[in-house]
Each structure stands twice: as structure tokens, then as C-alpha cells.
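Engineer: sequence unknown, structure follows:
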């Protein structure tokens, strides 16, 4: 066990070191148009905005420049070049909740007058498509290019008690709004597509693109170019350790040896924001082999002893999600930490417990007692993982992964547990 502790220490340090690094700014080229009409070229701190930003940080230089903060009262528009753009909006915003547990029991539309930044999702010849997301919900807007203001596409859910019991009602008012626009701009055959459209960004964005004169093939080609994910594959070297805990003769062993074994990994990363790549969800599949040997010797009487040995070998495949956050996030160098979970299936090829008595003072040859398939090991088991690593030049990933002990048996008084420490390298195929 001392060997294992010495090996685990570098992994623990590697996992903890990134926590000492503060989150970095992410200034990207862009510009701001102030409410006074001035255009300021420079750099904007581009964050992973899950909700529309209330304010932004602007600098005339990427590093070292004087910082300015703009909000919707001081800026009418800002854009991170070739990535995202937002425009100022002052007007009505619906405040009706859409989550089932928060729905109202009335069809009344709740509206607040707000001054906010709307995200510009498409800029077209007839109209623009925009959105506003806060902690309550996401709303979608269209703005005709005839000088009009953005108009929210209405979608409402509520409970009605007209039938004597609470009934979920959904009002897709946005369908009628879009049908009117299709008639106005002379886009034939669009009514059916509008009626099938959900209140989702990709459905509504496609409808607006058609209203702007795009063809279905052009829309499909544009959607294909938008990659919000990447695939990867790699190899790793893993040290897997088996331990027995509880009331069992092998709970305190003298020797616990584990072989280093190869591991193959493959998966997909899904970004919260494909441009920023600060946070991502990883779905990873693994295939690996592992083996461990536990040994213990107990002496008794004057010269007798009993040796205990347990050997376990397995071939495993696993699949599970991981949440990864880049603490240092530059284009050519990223430093991250992650937390994950996985379900594993193991084929146990060796599961042998041996007990051997010895006594040199007795002229008797003791035969070993061998128990094959000793533990009833669950074929499916769940484990958590901690990981830390770096990504170089958007293509190469080096990682250290630690899997805390996971129980693979169901006994009351003792348990067999597997843990692992892994060093790996992945190749990232895109992004």
C-alpha cells in the first residue's frame, strides 16, 4: 500500500494545482457602438454567456489597456468579430414562467418594460432574429428591416381550471405571428412548416431564414457548418488497484501489487459555447484491462504461519458523462479540471483466493486451499472520476485521472473495491 500512496500523491497534486489558478479573461477583437453614436474598436471580454449579458468589459488593447464597462444604457450595439453580436432593446418583455412547477393558473400575459441586450442570431434582408435569456426563460424576437422595433414571438403555458381540474394549456401565439409575416413577404408554402415549428432557436431560426429568402438546401448547409461538438480518441496507462475493506482476513494486507495496463478512450465533447469553450460536457467510452494481487502472511505459535493471497483480473468497458471547466482558457493552451461518473461492465477472468498453512517444525505437507470465483462481483458497477489536464494547440490533450474506490460487491461485513490512477493522451479531431 505504501507504493500506491507514493503513486497517488502526484495525481492528487496535479488535480489540486489548477485550483490555485484564477479564472482568466478572454478578450476577443470586437467593437462597441455607444448610445451617443460613437464606434469604439478594440477588444471585448467574451464570456460563456448562458444568459444575455447585463454588461460587458471593453478595452482598446487586448492586454494592458484601460477597461470600460458598458451596459444597455450606455451601449446600443456590440459585436465580438465573427462570433456573437448583441443590440440594445427597450420595451416589453414577457415574464410568464414556462417551467411546470412555476406555471400560473391564469392566461394573463405578464409584461415588464426592460432595457436589455438582445442576442442577434440572424441578420437578413427582410428581418432579424433575436433572443433574450434570463433566469426565467428564453424569449425570441423578430425585427423587420423597415425601421421597426423588435417584437417578441409569444409562447405561453399555464394551468386552466375550467374543466374542474388543473389542465395544462399551451398557447403558440408565435405561429400566427410568423404566418402573417410569411404572407406579408410572399413566401408560399411556409404555413405547414411554421405550424410544426417548436419554440426552439433552431426551428424558429430556420423559419426566419426562409422568410429572408434562403432555400432549404442553403439552411441545411449553414447548419452543417455550425459545429458545437468535437470527437476525440486516445490511449492511456492506468494503474488499477483492488482493496478489501471490512471484517475480512485480507482487509489489512502486507502487499498490494497492481500492474500498469493500457486503456483506450473515445468520446465527444459538447460545448456550452463553441466559441468560448470555457465549459463542456464530455461523453466518454473506455475499454481497459486490469489485474491486482493482494498478499498477507500471519504467524502463529512458535514457527507456523498462514499466507493469504487474492488475485483479480478484469476486462472492462465503460460509458459516462463528465463536466469539464477550463480554468485557463486560451486558444493554444487550456488548463482544465473535471468531474465525471460512469457505468462499467467487467468480465472477471481471475477471482481466486488462496490460503496456505506452513509449519517447518511439523513433518507434514500442507496443501493450499483454493477458492475460485471467490467474490460475487457485480458485472455492472458505478464509479466517479476526478480529472485534470491540458490541451495544446487545439489538438492534443494530456490528462491525469483518478477514480476513487468503487464498491463492486454487495456483502454486509466486507467489500471489494476498485480504484485507478491514469495518465493519458487524446487527439482532438476538430475545434
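Structural biologist: Thanks, I have it. It should be emphasised that the depicted structure is a prediction, and the values quoted were computed from it without experimental measurement.
Engineer: CA atoms for contacts and neighbours, from now on please.
Structural biologist: OK.
Engineer: what does the strand or helix carrying residue 170 contact?
Structural biologist: Using DSSP states H and E, residue 170 falls within strand 167-171. Strand 167-171 is touched from outside by 155-161, with contacts defined as C-alpha atoms under 8 Å, 6 or more residues apart in numbering.
Engineer: ok, now with 10 Å
Structural biologist: Defining contact as C-alpha atoms under 10 Å, 6 or more residues apart in numbering, one finds that strand 167-171 is touched by 98, 100, 103, 105-107, 154-161.
Engineer: So which of those wins on neighbours?
Structural biologist: Within those, neighbour counts (other C-alpha atoms under 10 Å) peak at residue 158, which reaches 22 neighbours.
Engineer: which parts of stretch 343-361 are buried?
Structural biologist: For stretch 343-361, burial by neighbour count (16 or more other C-alpha atoms under 10 Å) applies to 344-346, 348, 350-355, 357-359.
Engineer: Comparison target, given below:
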């Protein structure tokens, strides 16, 4: 019976080593060097940095082609993200406080051809962003011209105080004046604007008025609820030199029910997300009559019955290392906070024909924290099959040491988009 549970667990956790890198093709298009639009499917990733290349298919199952700044003018994932090729000057000064320069006029920069991410476009200006290993920068492009970086710098002055150069506010105010926009509220907004997408996108939209169009989804976040059921195979033993029932391991097979919430950092890719799960489970262990030493000349045996009921709260992170629209394979882990109750747990010592019984002996822990790992597959974003392993946890108080490990199989029903 033991292998019926452990083998599926081991098989699921071995899957990551047998699969190729994930793909996540979404409807989109490529703009080739001639300016033609090639419709098809673009491999969508959670890009923390602007991509230097993308994979493209004309149909979902066709051969994959690679497009870069050398053979395309841009690409898009329809409704998600849009990128255009430009040759721009890219500042190299960090905005990391721990690595900030001591030179106020540090003007180190490079000229490179890259894909800029389009955030909004209007009849007056367009706003772009570019992120690499150094920082995120924002660019403004007027209707005729090339994108210009909005300047933001950090540096330490001679006295060691951190100073900021917010030239981007002057650049934006200039555009307001150049376009004859009479809006005192907009000017105040620019004076208070931080160097981030939210603030700069809001200002760019107001400069364009009603003739602007955003190219960013309203929200990348998402959520789904789930309920689940499963079965746990638990192993329990006493450990240490003074162990009760030395060398003996007892097993328990009982069901578990669970429910929870998944929070997606990027609902379009769902590569990494946070899961909050609550569950109710139980264990039942029964040690058979076992000879023990009591110091008496009369032979004695001991038996032990443990009935444990546990309510758990498990925050965890899940990673879909293989992802298709209708099929995903994941692995995850976190911390499991347990509250346990022990009913009718009974330790019995028998001397010949007489016996003595002690309730709730040895003394059990009512609270504990264990480390779970989980892996499985998600089908059609509606059904999840999973296998989990919880590392050994001691549930008995001193002077005894113990080990409780759990291997589980389960299914979750997912509710959400």
C-alpha cells in the first residue's frame, strides 16, 4: 500500500527534469522590415526586461520563427503588450541607492537598437518604457521625431546626502507648453509625479487629451478560487535513544478537504502565483502490543492509539514550469501552519491480565509548522491534479522525539477566469 502513494509523488516531482522549456503562444503579430503585418501567435513571457527577440508561429502548430531587432520593426501580443524598434540613447546610471554615483552630472549612456514597450500613443506624444539589468527608463516620442529618454537620476553630494535629478518633470512641462495646454491641474500633477509607469502614463494621456490610446491591459493581476479533496498517506514513528516503540513505524490513510485562493501576478501568463490554502485532515495510528521494560518481574506490553485532527493554513508560491493554454505543469512550496486536536488517544500498559490506561500520553503538540512541497497538472484552467509531500514534523513534546511525514494525492476544482 505504501508504494501506491509514494510512487505517484516521486513521479510528479521528477517531471521538471524531463520537460523542455515552456511556451505560451498568444494571438499577436510581427511587423517585418518591409512594414508588413504578419498575423499569428507570439510566445508570451513574463518579461522583467524588454525582450531582445521573440518566437513566432503563423499557426499554433506551425514551425517557430525567431524575430529580433535585426529582422523586424516590432511585434505585439494582441490586447497585452506592444513593442516597437528604435535606435535610442540609453542612460547607464543606476537608480539603486546602494550603488548611486557621487557625480551629479554622470552622463554615461550608450546608443543601441532595442524594442521599446509602447504604453500609450496619441496625436501629440507617445510614451514608451525600456527595462534592462540596470533600471527601467521611460521615453517620450513626439509625433515627428525619435523617442527621448525622460531623465531621472540619483547621486550623493559632497556631504553624503542623497540627491535626485527630476529633469523628467521639466521635459513634461515643456511638452505641455509646446502644445498650448492650459491646465493648472496638469502642471501640479507633473510637479508631484514620481518616475513610474502609473504617474507618467496618466500625464501622457492628459497631454493627448481624448485622442490618445493606451496599449497596456487594465490590470495584469487575477484570481481564482478552488475547493479540493484528496487522501493522505502518513507515516509516524518515535525517534531518539529514548523512543517509545523503537524501530516501529505506523501508517495512516485518511481523506483531506481543502479550499483556497490563487492570486496571479500576471493573469496573462500565470507563470508564478501566490496560493492561500486552508485544509482539514486527520491521522489515526495504532501501535500493537509491544514488550517493554518496566523494572518489574512481570512481563509487560504497551499499546498506543493516536487520533489526530488538524486544521492547516498554507501560504505558498506556485510556479508553472510548463504552460500551454489548456495544460500546465507546476511545482510549489511554502509553509504549513497546523492546529491539531487529539481525541481518544490512549497509552495502555498490560501486566499479565491487568492493565493501566493513560489518556493523551505522551503529551502531544497542538501547534506546529511544517514544510510542504506540491506538484501537479492543471487542465483547461478548471481541474487540478496534484501530489504533495510534507517534510517530517515532531508532534510529541519532550522528552520524546517523533517524526510525522505526509504524502498526499488530491484534486482541486478551480473557479475563475
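Structural biologist: Everything's here; your move. Since the model is a prediction, treat every value here as computed from it, not as a measurement.
Engineer: before we move on, back to that, in JSON lines: the buried residues of stretch 343-361 of structure 1, plus distance to residue 40 of structure 1 and secondary structure.
Structural biologist: As requested, those are exported to JSON lines (distance: C-alpha to C-alpha, whole Å; DSSP: H, G, I helix; E, B strand; the rest coil):
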{"residue": "344", "distance to residue 40 of structure 1": "54", "secondary structure": "strand"}
{"residue": "345", "distance to residue 40 of structure 1": "57", "secondary structure": "strand"}
{"residue": "346", "distance to residue 40 of structure 1": "60", "secondary structure": "strand"}
{"residue": "348", "distance to residue 40 of structure 1": "65", "secondary structure": "strand"}
{"residue": "350", "distance to residue 40 of structure 1": "69", "secondary structure": "strand"}
{"residue": "351", "distance to residue 40 of structure 1": "70", "secondary structure": "strand"}
{"residue": "352", "distance to residue 40 of structure 1": "73", "secondary structure": "strand"}
{"residue": "353", "distance to residue 40 of structure 1": "74", "secondary structure": "strand"}
{"residue": "354", "distance to residue 40 of structure 1": "77", "secondary structure": "strand"}
{"residue": "355", "distance to residue 40 of structure 1": "79", "secondary structure": "strand"}
{"residue": "357", "distance to residue 40 of structure 1": "85", "secondary structure": "strand"}
{"residue": "358", "distance to residue 40 of structure 1": "86", "secondary structure": "strand"}
{"residue": "359", "distance to residue 40 of structure 1": "89", "secondary structure": "coil"}
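Engineer: Kindly indicate which of the residues you listed lies nearest residue 368 of structure 1.
Structural biologist: Ranked by distance to residue 368 of structure 1 (C-alpha to C-alpha), those are led by residue 355 at 5.7 Å.
Engineer: ok so, going back, and the contacts of strand 167-171 of structure 1, which two are the farthest apart?
Structural biologist: 154 and 161 (22.1 Å).
Engineer: Would you state the helices of structure 2 in chain order?
Structural biologist: For structure 2, applying DSSP state H gives helices covering 2-14, 167-178, 184-192, 197-208.
Engineer: Mind telling me what residue 177 of structure 2 corresponds to in structure 1?
Structural biologist: When structure 1 is aligned by TM-score structural alignment, residue 177 of structure 2 is paired with residue 183.
Engineer: do the same with residue 315 of structure 2
Structural biologist: So, by TM-score structural alignment, residue 315 of structure 2 is matched to residue 320.
Engineer: ok now do that match, which residues does it touch?
Structural biologist: By C-alpha under 10 Å, 6+ apart, residue 320 of structure 1 lies in contact with 267, 282-286, 340-344, 382-385.
Engineer: which of these lies closest to residue 113 of structure 1?
Structural biologist: Nearest to residue 113 of structure 1 among these, counting by C-alpha to C-alpha, is residue 282 at 39.4 Å.
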